[in-house]
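**Q** Have a look at this fold, sequence not included:
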């Protein structure tokens, strides 16, 4: 789960990370009022969307008067911000963050992520802040500092000082940098985050170290331990198919293909998508319906997959252990009768009660294409999709 910049800054500030003064606004008038409350002569108005690259896309504006703030917000509210991370569909702007401008001396990149190879938290930092880390890695790889945190002891003072020295922090500011690093690590570990990114972390002209921008992502599976963080979710920034699936206890990731997948088990779902690609098709989604797939759950999965207008064929691939093939077959028959589908549906069942499941499909009288192996199912799904698409084009 991702959260907005202002929410990430609030969490980080609670762990001792210094941030500029700022306030949230839901209208141009409120934004101008927030600026007057903050005081000063210059303000930054930032669109609050779950995406990087906001500045290049017009989502960050420097303003020097109430009128400029109002005009900047007028150009943001209600429009879609399109960046390299949002894709062409963009993300809607419904709130902005007004922040007092600060005098910047230098910019630093700082990130905390899970490193799979070491199974530890890795700190990634660079003296070249203000750019995407991918761009830094390509143009200035020598500027990147990496440090692994040992979970048994956490981030130690000496380790934080080493990072500060590697970034060229002046001696008088090292303790501020140590406080920032330790605060970020505490926020990461105590809130079950999967990423903390500050880009840029700035050294100001008055010798302060401030988080000028902040992003945080969290492990969905751990949100039950953090209800206060779970409440920060903004579904307007998410793929509606994915948030719809999450509300129904289904694991779903939308893709750009044409063949919808309904599978039980994450590993089998990944294998199914790979096999579709191997057979010459493009999967439209990752969908894991889990271990207890009742007919009702299968029907929910079908409706979710079919909510994607790009889907032109559906492949159901079930290997029943805890599951039962007859339950899945009942769900398939139920939803096909209800929805009167006009696209091909391929079903491959294996495991518990597979004979009963096959019998239910055969006796339903519905045009279900059956398969015995995963490769056969993928090939039939791709073939049926291509034939159907050709017929529609003709």
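**A** Alright, I've got the coordinates. Everything numeric in this text was worked out from a predicted model, so none of it was measured. Residues are numbered from 1 along each chain as shown.

**Q** drop to CA atoms for contacts and neighbour counts, all remaining ones
**A** Will do.

**Q** and residue 337, which of the three is it?
**A** helix (DSSP: H, G, I helix; E, B strand; the rest coil).

**Q** To what extent is it buried, counted in neighbours?
**A** 12 (other Cα atoms under 10 Å).

**Q** Over to residue 282?
**A** Neighbour tally, residue 282, other Cα under 10 Å: 19.

**Q** Check the one 10 residues further on too.
**A** Here the count is done by other Cα under 10 Å, and residue 292 has 16 residues near it.

**Q** Show me the contact partners of stretch 190-209.
**A** Under the contact criterion Cα atoms under 8 Å, 6 or more residues apart in numbering, stretch 190-209 has outside partners 18, 102-114, 129-131, 173, 176-177, 184, 187-188, 210-219, 222-223, 226.

**Q** how far does it stretch from start to finish?
**A** 23 Å (Cα to Cα, to the nearest Å).

**Q** List the buried residues for whichever strand or helix holds residue 182?
**A** Element membership for residue 182 (DSSP states H and E) is helix 174-190. Within helix 174-190, the residues scored as buried using 16 or more other Cα atoms under 10 Å are 174-188.

**Q** How far away from the center of its chain is that helix?
**A** Relative to the centre of its chain, helix 174-190 is centred 24 Å away, using Cα atoms, centre = their mean, to the nearest Å.

**Q** cool, stretch 352-372 as well?
**A** Worked out by Cα atoms, centre = their mean, stretch 352-372 lies 37 Å from the chain centre.

**Q** Now do the end-to-end distance for it.
**A** Note: stretch 352-372 ends 14 Å apart using Cα to Cα.

**Q** Where do the helices of this protein begin and end?
**A** 5-14, 28-38, 66-74, 133-139, 157-166, 174-190, 227-230, 240-247, 266-278, 295-306, 325-339, 354-363, 374-393 (DSSP state H).

**Q** Make CSV from those helices and add distance to residue 284 to it.
**A** Output for these, formatted as CSV (distance: least, Cα to Cα, whole Å):
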stretch, distance to residue 284
helix 5-14, 31
helix 28-38, 39
helix 66-74, 36
helix 133-139, 27
helix 157-166, 43
helix 174-190, 33
helix 227-230, 28
helix 240-247, 12
helix 266-278, 9
helix 295-306, 8
helix 325-339, 19
helix 354-363, 24
helix 374-393, 12
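
**Q** let's bring in a second one:
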């Protein structure tokens, strides 16, 4: 029968629901009489030699343009080569790719059929999975088309898909039980045993074996795979859930598949800051271990222990919203659940091997369940509670944030007034405490939600979900008022505030609208007949910059950006880095003296953390991203050297998509061209690591090359200390 399927308009500057009609085999996404269960699609993650795969964007993809931080038009030719090369590699490795889709075209590519629509591909090729290799501005339509065609497994690799597009996609996914989404912003999923790759994982790191990997970070998962190879373990499957704010598959989902997998004997879990996924995984592990006679060993790592609160640390979802747990809270939860915690991915192999052999892993950077934490800074940081609103925004410099658009307080309050939301101008009329009221996303349920707290502290907050399509019409206003500590008569006053905030959140594509509401007094009669009312005293909005940068929407919000006062030198450097596809964040520790240069957001966060564990202090976070060319390395050095605190530079590269020899040549080029006097320690592992190490060793320059992280970190700390004493 014909099903009326919600679609997302991609008309420039708009985000409006539209509808298309498609043959959905008797299924309707909106028939509430039919029970749908997205969890029932978990089984679709079980890929292997049997999995029939198609590519969306098979012949003309620009799927790697998000890695190169260029426009899709500029990068179309290179994207075509990369997509074709990826397909050739996957086919040669053993992946059963049966064809692909390119809208409006039909033919052949790589000797395989190309069809004009995913629905046609489903009818002719009968795939089990699709890899969506298109850029962010095309990805939403591609995911929608795959859901409508009921492809069992959908893998989306693109980063910077607008958040509200994903909210709509999740609202559809929840109403069906045919399709499972991996991503967005995912390296993909790979079965080493079944020789099936849907993604862009570096194949030299993956060989059939015993270890299952589930990860938010691509680069950390590659180094984990390489570590298991060096330990003679190999991998069964690696599930890259990705670094997006709202991934279609979670860490907990991946764990469930891996414990059921007969080829998986032990599991590596890789998490990071942002959201509750690791806490949910810990809860799941605790139940699993309590119900299983011989549970599979699990080791875990959490990136972002030393992340700057309020900053987006490379990945789209690597930031902490008010009320979300800190990275250290996640570490403690996983330890309590029975997972062994490590502080660097190179330790996964030895640790899991010891656990499989029945011995207790030990050594630096390893913290088995029930043991004291190994992290040096662990006892000096607030780990036991969620971040409050103030903590979450303590160090925010929104002008340089990729996802956030900074508005002045007066501009933010004017936006509220325009929607009829009461705003208090005279703070002297306050009659009670300030209370937290925010609209944001609940990453656990993949819904928008209201956050309410009777104080300004998010620790006492509670989340109230609402369906994206209803704009809060289903919210329990009396319960929200009660949690805010308001009396029953306040519901009528609260309703227009919440309604107006949700309208603003939806129409202008915010990821967070955080406000403080207060009680004020007003005279409705003109006869000194004062009544108590609710109003907003201050507002901290965060709008999704990806809506504009990826899809050309919300130009009016872009125009409201605060252009004054002039940005600081630090902000200027960070903004310049962002324009070149580099994420550079200066860390606030005044004692930070080691500059870091790393490829991959997860690995960059972990490098800062692991340096701290070894007794060092990083001066910056720097992720070169997938655009780690020789010229990018040179530019990265220039950025790091703008910080006078830096006495040594630590280059930590794992060669996946980024080749070790290319990075080594970039380091040598930069050292010579910049006439650097600061010592440089280079650690290169992964693809072409031996050639990269040879280039460094034979350069004749004062560069220090290592393959072991601990040795490299120790040398960097030593050189930084020497530089500090000399200065």
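**A** Arrived safely. Since we're looking at a predicted model, the values are computed, not measured.

**Q** if we can go back for a sec, now the contacts of stretch 190-209 of the first structure: which count as buried?
**A** Applying 16+ other Cα under 10 Å to the contacts of stretch 190-209 of the first structure flags 18, 102, 104, 106-114, 129-131, 176-177, 184, 187-188, 210-218, 223 as buried.

**Q** Okay, and which of those residues map to strands?
**A** Counted as lying in strands by DSSP state E, out of those, are 104, 106-114, 210-211, 215-218.

**Q** so which of the residues you listed comes closest to residue 147 of the first structure?
**A** Of all these, residue 112 has the smallest distance to residue 147 of the first structure: 9.7 Å, by Cα to Cα.

**Q** Mind telling me what the closest one corresponds to in the second structure?
**A** In the second structure, residue 112 of the first structure lines up with residue 439, judged by TM-score structural alignment.

**Q** Tell me the spacing between that match and residue 417 of the second structure.
**A** Residue 439 of the second structure is 17 Å from residue 417 of the second structure, by Cα to Cα.

**Q** Nearest spatial neighbour of residue 256 of the first structure, chain-adjacent residues omitted?
**A** In this structure, residue 256 of the first structure finds its nearest non-sequential neighbour in residue 284, 5.4 Å apart by Cα to Cα, 6 or more residues apart in numbering.

**Q** Translate the one you found into the numbering of the second structure.
**A** Match for residue 284 of the first structure (TM-score structural alignment): residue 619.

**Q** Now do the contacts for that match.
**A** So residue 619 of the second structure contacts 586-589, 591-596, 643, 645-646 (Cα under 8 Å, 6+ apart).

**Q** top of these by neighbour count?
**A** That'd be residue 595 among the contacts of residue 619 of the second structure, by other Cα under 10 Å, with 29 neighbours.

**Q** May I see the buried residues of stretch 283-302 of the first structure?
**A** For stretch 283-302 of the first structure, by 16+ other Cα under 10 Å, it's 283-290, 292-302.

**Q** Endpoints of it, how far apart?
**A** Stretch 283-302 of the first structure end-to-end distance (Cα to Cα) = 15 Å.

**Q** cool, stretch 186-200 of the first structure as well?
**A** Start-to-end, stretch 186-200 of the first structure (Cα to Cα) is 19 Å.

**Q** now stretch 203-210 of the first structure
**A** Counting by Cα to Cα: the opening and closing residues of stretch 203-210 of the first structure are 7 Å apart.

**Q** among the helices of the first structure, which is nearest residue 122 of the first structure?
**A** Closest among those, using Cα to Cα: helix 174-190, at 9.9 Å.

**Q** Farthest pair within the buried residues of helix 174-190 of the first structure?
**A** So, the buried residues of helix 174-190 of the first structure by Cα to Cα: farthest apart are 174 and 188, at 21.0 Å.

**Q** State the number of residues packed around residue 585 of the second structure.
**A** That count, for residue 585 of the second structure with other Cα under 10 Å as the rule, works out to 28.

**Q** I figured it was touching residue 623, is that so?
**A** No. Assessed by Cα atoms under 8 Å, residue 585 of the second structure is found out of contact with residue 623, at 9.1 Å.

**Q** Among the helices of the first structure, which comes closest to residue 147 of the first structure?
**A** Of the helices of the first structure, nearest to residue 147 of the first structure by Cα to Cα is helix 157-166, at 7.7 Å.

**Q** The closest one vs the second structure, mean deviation?
**A** By mean Cα distance after the TM-score superposition for the first structure, the fitted helix 157-166 of the first structure averages 3.5 Å away from its aligned residues in the second structure.

**Q** Taking helix 174-190 as reference, get the angle to that helix.
**A** 120 degrees (axes from the mean of the first three to the mean of the last three Cα atoms, to 10 degrees).

**Q** quick one: contacts of helix 157-166 of the first structure?
**A** 125, 145, 147, 174-175, 177-178, 181-182.

**Q** Translate residue 7 of the first structure into the numbering of the second structure.
**A** Looks like residue 7 of the first structure aligns to residue 411 there (TM-score structural alignment).

**Q** Please tell me how far the closest residue in space to residue 137 of the first structure that isn't next to it in sequence sits from residue 161 of the first structure.
**A** Nearest residue to residue 137 of the first structure, sequence neighbours excluded (Cα to Cα, 6+ apart): residue 144, at 7.2 Å. According to Cα to Cα, residue 144 of the first structure stands 16 Å off from residue 161 of the first structure.

**Q** picking up where we left off before, with the second structure overlaid, how far apart is the helix holding residue 182 of the first structure on average?
**A** Averaged out, helix 174-190 of the first structure is 2.1 Å away (mean Cα distance after the TM-score superposition for the first structure).
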